[in-house]
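A.B. asks: A predicted structure for the sequence below; I have some questions about it.
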Amino acid sequence: MSGDVVIEPTKEEEEAVSVQLQGKKLSWQKLGRNDSLDMESRTVSGHYGRDSKAVKWSVILQLAFQSIGVVYGDIGTSPLYVYASTFTNGINHIDDILGVLSLIFYTLTLIPLVKYVLIVLRANDNGDGGTFALYSLICRYAKVGLIPSEQAEDCDVSNFQLELPSKRLKRASRLKYKLENSQFAKYFLLVATMLGTSMVIGDGVLTPCISVLSAVGGIKEASAGMTQDKVVWVSVAIIVLLFMVQRFGTDKVGYSFAPIICVWFSLIGGIGIYNFIKYDPSVIKAINPKYIVDYFTRNKKDAWISLGGVVLAITGTEALFADVGHFTVQSIQLSMCTVTYPALILAYMGQASFLRKHSELVSETFYKSIPHSLYWPMFIVAVMAAIIASQAMISGTFSIVQQSISLGCFPRVKVVHTSAKYEGQVYIPEINYLLMIACVCVTVGFRTTEKIGNAYGIAVVFVMTLTSTLLVLIMIMIWKSNIFLVIAYVLVIMSVELGYLSSVLYKFDQGGYLPLAFAAVLMTIMYIWNNVYRRKYYFELEHKISPERVKEIAAETKFCRIPGLAMFYSELVQGIPPIFKHYVENVPALHSVLVFVSIKSLPIGKVPAEERFLFRRVEPRELNVFRCVARYGYTDARNEEEPFERMLIEKLEEFIKEDLWLCQTTISNMEIAEGDQVDELVDGETDQLDENSKLAQQENQKKAELEKQIETLDRAWRAGVVHLIGESEVVAGKGANIGKRILIDYGYNFLKRNLTQSGKVFDIPHKRMLKVGMTYEL
C-alpha cells in the first residue's frame, strides 16, 4: 500500500538478529548430539524482578501501608530507650540535650534516609534485599564464588542478568580482575557475608529482649509495688509466648501489624508535638550542627562514649533493605519518608523538650513524658509494638538462615513454609527454640535495657558497616559510579558509621561482648559447614563418573533393567557423582528410566519455575538416562505449590517433546529441500538425492524412537518412582593434621548428626526413598 511506511532495520539490529540466529543454530546442533543444557534456559524471555515492571500507585500505597507493620517495628520502638541509654550518668548540662537531639536528627537523616532509602535500596537484587543480595550481585558480576559450579546456561536465567551502564570504566575492570584472581578477596567476601548474617541473627536475639523489657518497664509508673525483678519475669513470659506461637506463621496475625504500628507512630508523633509546644519549642534550634560540636567540646570522651546510646535510634534500619523483597522499593521509600521519619523526629523533639524542664527524669523519659490520660493506652500499644518489632526480627532471622542454607553455609535444618499466600514466611523449629533460650538467658542475665543496649549497638553498627563495604564494591565495579561520589559516600556515611562502631566497641566489657560471642558461635558453625561442604564438592568433582563409564556399566551383561523411574540426588553439577558407582557395584540393577538430579543454588533471589530445570541426555538413547540440574535462588521456596517430583517429570517430558519437535522441523526442512532439488535435478546429482533420502529415513527412525521414549517415561512413572539419596560420610584422610581431623571428624559430623536429613528438603516420601551410603576421605 502506498500509505505504508517501511522501516529498514539498522546495522546494529541486523547484527543482533544474526547473533541470535547463530545461537539458535548452535543450540540445534547441540540438540542433535543430545548434549545441551542451555535449551531450557532459552525458552523464557523477559525479566522477572519485582521492580522491573511498572507498579500501579494504588498497589504501591497498599504495600507502603503493609510495610509499616513489618519493616518499622524495630526502629519505631527506639524512642522507648534512646535517651535513657545515652545519658546513663544523668544530664550534666542543659544544652547537652540539644547536642544529643542534633545527633539523633542527623543520624536518622544520614543513615536511614540518605544511605538506605536513596542509595542502598537501589542495590536490590531483582527486588530482594539484604546482605545476600549484595553478595549475589558481586558473585554474578565477578567470578568470586568458591564452588566451581558456574555454567554458561545460568546467565540465560532472566533474573540472573544485571542492568549495567553502557559506559565501562577501567577501574571497574581492574577491581573485577583483582577480585577474581585473589583467593583472599573471595574468602573476605564470603566471611563478610557470614559475619553480617551472624550479626543480624544476633539482632533477632536482642530485639525481643530490649523492646519487650523497655515496654513492660513502663508499668512501674502505675504500680509502686512493681519491682525490676517482676518486670524481668513478665518480660520473660511474653518472650516465651512470642516464640511458642511462631509455628503458626506471621500471616495469622499479620493483618493487625500495620494498623497497630500506625497507631503507635500517630501516638508518639502526636505526643511529641504536644510536649514540643508545652515545654520548650526552642529545641527546634538543634537542627544547627553547632550544638553537636559544643556537646563534644564540653563532654569530650563522655560524649564519644554516649554515641553508643544515640546509635540505638537507628536500630532496625537494616530491615529497610532486608525486607524490600516482600514489598517494593517505592513502597518502602514512601512509608519511610511520609510516616516513619517524621513521626520519629517529632517523638525525639518532644522528649527533648520535656527533658529541658525535667532533666532528672532522663532514665524514664518515655513514660514520664506521656500525658497522664494517655498512659494506659500508650502502655498497651507500646507492649504490642514491642512484640511486633520482635516478631519482625525473628521472622527475618528465619529467612536469613534459609538463605545461608542455600549458600552452603549452614546445616540443612528443617524449613517450614507457614503461608501459601505470602512468600518468604518460614519457620525453623530448631532455630526458634535456640533463639528463645538465648532471649530468656539474656533478659534474666542482663536485667536492664542499659546493658542490653550496649550489646545491641554493636550488632546494629557492624551490619551497617559491612553493608557499606559491599556497597562500595558495587558502586565501583557494577554501577561504575563517579569516583567523587564514591569518595563522598566513604567520607560522609562510612566515617559516621565507623565513629559509632568505635564508640560501641568501647563498651565491650559492659555487655558489648554478647553479639560478638553470638557471631563467634555462628561463624564457627558456618565456617565448619561451608569448609567441609566445599571439600566434599571438590572430592566428587575429582572422582566423578564420565558418561562413557555409565554407558559401559549399563552395557555389562550382569545388569538388568527393572520397571520404574529412579532419581539419584547429588549437589555435583559437572558430572555424575562417584557414589553412583558404589551403588551399582552393590545393586546390579538399573531402573528403566534413571535421572541424575543435581541441586544447585544460584546467586539470585528467585529462579522462575519455567527456567528451573536443565536436562541433558546420556548417550546412547536406549539407556533412558538423563542428567538434570535443578536451580534455586536463595529465597526460593521449595514444594510450596506442587511436589518437586511431579514438576521434574513434567519438565523432563517437555524436554523430550521439544527434542522431538526439533527433529520434526529438521525433517520438514529436508523434505522441502528435496523437492527443490528434484525440480532442478541434473545429471550427477542422483547420489546426493539418495543421501538425503537416507538422512530423512534416519530422522524418521529417530522420531519414532523419541515417541517410544515418551511412552517409556510415562510407563516408568506409572510403575513407581524411587528416590536415591546419597548419604556420604566424610572422614579426614590418612595423614591429615589435627586441625583437619577436628574440623571434619568432630565439628562437621557433630553438626550433621543433629540436623534434618536431606530427604526433607524435597518432601520425599519415606516409603519411596533409598539412602546410599559411602565414605569420603577428604
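C.D. replies: Okay, I see it.
A.B. asks: alpha carbons only for contacts and neighbour counts from here, please
C.D. replies: Fine.
A.B. asks: helix or strand right after the biggest helix by length in the chain?
C.D. replies: Criterion DSSP state H: the longest helix present in the chain is helix 644-679. Of the helices and strands lying after helix 644-679 in sequence (DSSP states H and E), the nearest is helix 686-719.
A.B. asks: between that following helix and helix 644-679, what angle do the directions make?
C.D. replies: Put simply, helix 686-719 runs at 160 degrees to helix 644-679, going by axes from the mean of the first three to the mean of the last three C-alpha atoms, to 10 degrees.
A.B. asks: Return the distance of helix 686-719 from the chain's centre.
C.D. replies: For helix 686-719, the separation from the chain centroid amounts to 45 Å (computed by C-alpha atoms, centre = their mean, to the nearest Å).
A.B. asks: take a look at this one as well, against the first:
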Amino acid sequence: MSLEVEETPSPLKRHDSLFGDAEKVSHSNHHGSRVSWMRTLSLAFQSIGIIYGDIGTSPLYVYSSTFPDGIKNNDDLLGVLSLIIYSLIILPMFKYVFIVLYANDNGDGGTFALYSLISRYAKIRMIPDQQAEDAAVSNYQIEAPNSQLKRAQWVKQKLESSKAAKIILFTLTILGTSMVIGDGTLTPAISVLSAVSGIREKAPGLTQSQVVLISVAILFMIFSVQRFGTDKVGYTFAPVITVWFILIAAIGLYNLVTHDIGVLRAFNPMYIVQYFTRNGKDGWISLGGIVLCVTGTEGMFADLGHFNVRAVQISFNAILFPAVGLCYMGQAAYLRKFPNDVASTFYKSIPETMFWPTFIVAILAAIIASQAMLSGAFAILSKAQSLGCMPRVRVIHTSRKYEGQVYIPEVNFMMGLASIIVTIAFKTTNHIGNAYGICVVTTFSITTHLMTMVMLLIWKTHIIFIIMFYVVFGSIELIYLSSIMSKFIDGGYLPFCFALVMMSLMATWHYVQVRRYWYELDHIVPVNEMTTLLEKNDVRRIPGVGLLYTELVQGIPPVFPRLIKKIPSVHSIFMFMSIKHLPILHVVPAERFIFRQVGPKEHRLFRCVARYGYSDTLEDPKDFAVFLMDRLKMFIHEESTLTQNELEMSNNGSEVNSEAQTSSRSSRFTQTAVHSEEAIEETRRVSSSHSRRITLHLSQTIEEEKQLIDKEVECGIVYLMGEANVTAKSNSSIFKKIVVNYVYTFLRKNMTEGHKALAIPKDQLLKVGITYEI
C-alpha cells in the first residue's frame, strides 16, 4: 500500500507594517466605474454654476485693464482680440481641459492633489508615515514605476534621495496654495466692483467712492453668508450663470453683426505679430490685462472633485468658450466704432433695452464667482491641514450632498477683511487686476512644473511630449508673468504679501511638525519593552477604555512612560490611537482602521491607526467610538481565527507525518497493513477531536473577549492627549528660536486645539503635558 504525501501549506504570516514603509503597490483604476451620459450631462450643467463664475465674468474688465490709457490704434483691437482668443484656446482648453484634468487624484484636483499624487509614487513627504497596509486601500493603489523605464525610476530615486528636491516641491505646493488663497480674496473684490460700476451708466451722479461703498456692502454680505454653506450650489447657481452666458453671447453676437463683423479676422494669429511689432514694450505690458481673460481657469481643476473630466470638457467647450468668445468679439466690434468707451466697454456695449436685466444678472454672476472661489479656497486649505501643512483650524462641512463644500470661520474672516480693505484702498479694478493677474499666472506656472513631474514619474510620457508641454506652456506663462511683474508697484505686490504671510505660517507649522515627529520617533518605546515598563512602574489596570492619541504611526510614543510614571494605572483596554491622513481623496469605512496587538494578549494593549482621505470627515465621537469598538471585535475574531488555522495546519502536518511513518512501516511489513490502516484512522479521530476542542475553546475565548469589550465600554471611554510644548534647544540659532518659541507657539495656542479639532467631549478628555526640545 502506498500513500501520497501532500505538501503542507506554509503557515499564514502576520505582516506588521507599523514599523515599515510602503513601496510598491499594485495598479488600480482611479476613475471608478463609468458614468452614464445622462449623469455626465447633469454634472456638466452643475459645473457651469460652480467653476465658471470667475472666468465667465472676466469680460467685465479685460478690455479696460488692457487699455488703461485708451486705444491708440484701432487695429490694436484685432491684435488684442487675437491674443484673447488664443490665450483661451491654449491655456484653459489645451492645457487644462485636455491635459491637466487627467492628472487628478482619484477624481480630485488642485495643487495639493498633484502633490499628494506625486507623494504616493515617491517618498517626498518630510514625515515618512507610509505603511504597507496603505497600499491595500482601494483608492491608494497605484502602479509603481516600471524598472524597465529607467527615466521614471531615476526621477523617483533622485526625488527620494534629495532633501532639496523635497523642499522645492513642498515650497511650490504651498506657494500655489497661497496664490489660490490670494485669488479667492481678490476675486470678490474685482468681480463685484466691476459689476457694480455699471450702475454709473444709468446714475452718472454716483461717485466712485459711492460705488466702492455699495461694493463693500455686497462683499460683507457674501462673506457673512458663507457659514450657511452651499448645499444646493450646483442646481441653484447653474441657471443663473447659464442665463449670464446666454446674455453675453447674445449681446456679443448683436455687437458683432451690428458694428463690425470683420473682427473675426482676429482668428489669424498674424495680427498678434503685427500688434507687438506696432506697440513694442507697450504691447508686452498690455499682456497683464489680457491674461485676466483666463482668470478662474485653475478653478476647473481645483473643483474637479465635484464632477468628472468629461463633464468639465463638455461644459467648457459647448457653453463657456462659445459664450465668452462671442462676448469678447462683440466688445471688440463695438470698440472699433466707439474706441473712447473702452473704460466701461461691457456696459456701454449693451443694447438699451437689455441693460437692467444684464446688470442684475452681472451682480448675481459676480457674487457666484466670489462664492465659487471662496469655496475652492476653503477646500484647498482643508486638504493642506489634513496633510500637516496648515495649523489646526475648525473645518465645517456644510453639505452632505457635495463632499467638497467646507467652511473655515477663521479663514473666512481674514479673507473677507482683506477683500474689503483691498476694495477700499484701490477703488478701481485696474490696480486690483494687476494683483489678480500675478496670482493667476503664478498658479499656472506651478501647475506646469508639478504636471511635468507627473508626466516624468507617473504617466511616463515620451520625453518629446514632456519637453513640448513644458516649453510651450512654460514659455507662454513666463511671458505673461514677466509682463504682469512690470506692474509690481501698481498693485502687483499685493499677492506676494498674501503669499509671504501664508507661506510663512504653513512653512513654520510644517517645519516644527516634522521636527517634532522625528523627535518622537527617536524616543519611542520598543514594543518588546512594554511588559518590563508596566511591571517596573507597578501599573494597575482600571475599568474602562483608554485611547491615547499620538501622531506616530509606529512604536510607543514617549508620552506613555511619562503618563504611567505620573499616574501608574492603565485602563483595562488601552489603545494607542493615531489619526492618519493619506494623500488620497477618500478611504472607505471598511478600510478605516488597522490594528496591532501590543505585547501579550492578556495585557489587552492595542495600536490602532485610523486612516482618512483629505476630503473625509471625522465622525462624531459617539459614532467613532461605536465604529472603533466594532472593528476591534472584528480584529480579535480575525486574529483568533488566524491562530486556529495555524493550529489546524500544524495538526494536519502532524497527521500527514504519522501517516507517512505508518506507510513506511507497512511497506516493509506488508503483513501489518490492516493494523496500519486502523492506526491511521485512530490518529484521524484523535486529531479531529482535538481540533474540535480547540475550535470550541477559541470560540468561547472570542465571545468572552467581545463581552469584556462591551463591559469596559459601558464603564466609559477616556481620551488621553499629549500636550506637547515644543521649544528650540538652547544652542539653536536666534532665527530658529523665534520660529519655534514664538511663531509656532502663537499658532498652536491661538488655533483650534487638538481635542476640539477631533470633537472630543471635554468630560472624557485627559491631557498629559510634555516638553520637546528640538
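C.D. replies: Sure thing, it's come through. Please read these numbers as outputs of a predicted model, since none were measured by experiment.
A.B. asks: picking that back up, so what does the longest helix of the first structure touch, helix or strand wise?
C.D. replies: Packing partners of helix 644-679 of the first structure (3 or more C-alpha pairs under 8 Å, 6 or more residues apart in numbering; DSSP states H and E): strand 613-618, helix 686-719.
A.B. asks: Redo the ones you listed as JSON lines? Include distance to residue 434 of the first structure.
C.D. replies: Formatted as JSON lines, those follow (distance: least, C-alpha to C-alpha, whole Å):
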{"stretch": "strand 613-618", "distance to residue 434 of the first structure": "36"}
{"stretch": "helix 686-719", "distance to residue 434 of the first structure": "42"}
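A.B. asks: Can you tell me which of these is packed in deepest?
C.D. replies: strand 613-618 (a mean of 23; mean count of other C-alpha atoms under 10 Å).
A.B. asks: residues in the second structure matched by that one, start to end?
C.D. replies: Per the alignment by TM-score structural alignment, strand 613-618 of the first structure matches residues 593-598 in the second structure.
A.B. asks: Show me where the stretch 501-650 of the first structure has its helices.
C.D. replies: Along the stretch 501-650 of the first structure, counting by DSSP state H, counting those that start in this stretch, helices occupy 513-542, 547-555, 579-586, 644-679.
A.B. asks: Please spell out which residues along the second one are buried.
C.D. replies: The neighbour-count check on helix 547-555 of the first structure (16 or more other C-alpha atoms under 10 Å) flags 547, 550, 553-554 as buried.
A.B. asks: Tell me the residues of the second structure aligned with it.
C.D. replies: Going by TM-score structural alignment: helix 547-555 of the first structure matches residues 527-535.
A.B. asks: Confirm for me that residue 633 of the second structure is in contact with residue 708.
C.D. replies: No. Look at residue 633 of the second structure against residue 708 with C-alpha atoms under 8 Å: they stay out of range, at 10.1 Å.
A.B. asks: Find the residues that touch each one of those two.
C.D. replies: When C-alpha atoms under 8 Å, 6 or more residues apart in numbering defines a contact, no residue borders residue 633 of the second structure and residue 708 alike.
A.B. asks: which residues in the first structure does the strand of greatest length in the second structure align to?
C.D. replies: Using DSSP state E to define each element, the second structure has its longest strand at strand 569-581. Taken onto the first structure by TM-score structural alignment, strand 569-581 of the second structure occupies residues 589-601 there.
A.B. asks: which residues touch that stretch?
C.D. replies: By C-alpha under 8 Å, 6+ apart, stretch 589-601 of the first structure touches 406-407, 554, 559-573, 576, 584, 623-634, 712-713, 716.
A.B. asks: check the fit of it onto the second structure and give the mean distance.
C.D. replies: Its matched residues in the second structure lie on average 0.9 Å from stretch 589-601 of the first structure after superposition (mean C-alpha distance after the TM-score superposition for the first structure).
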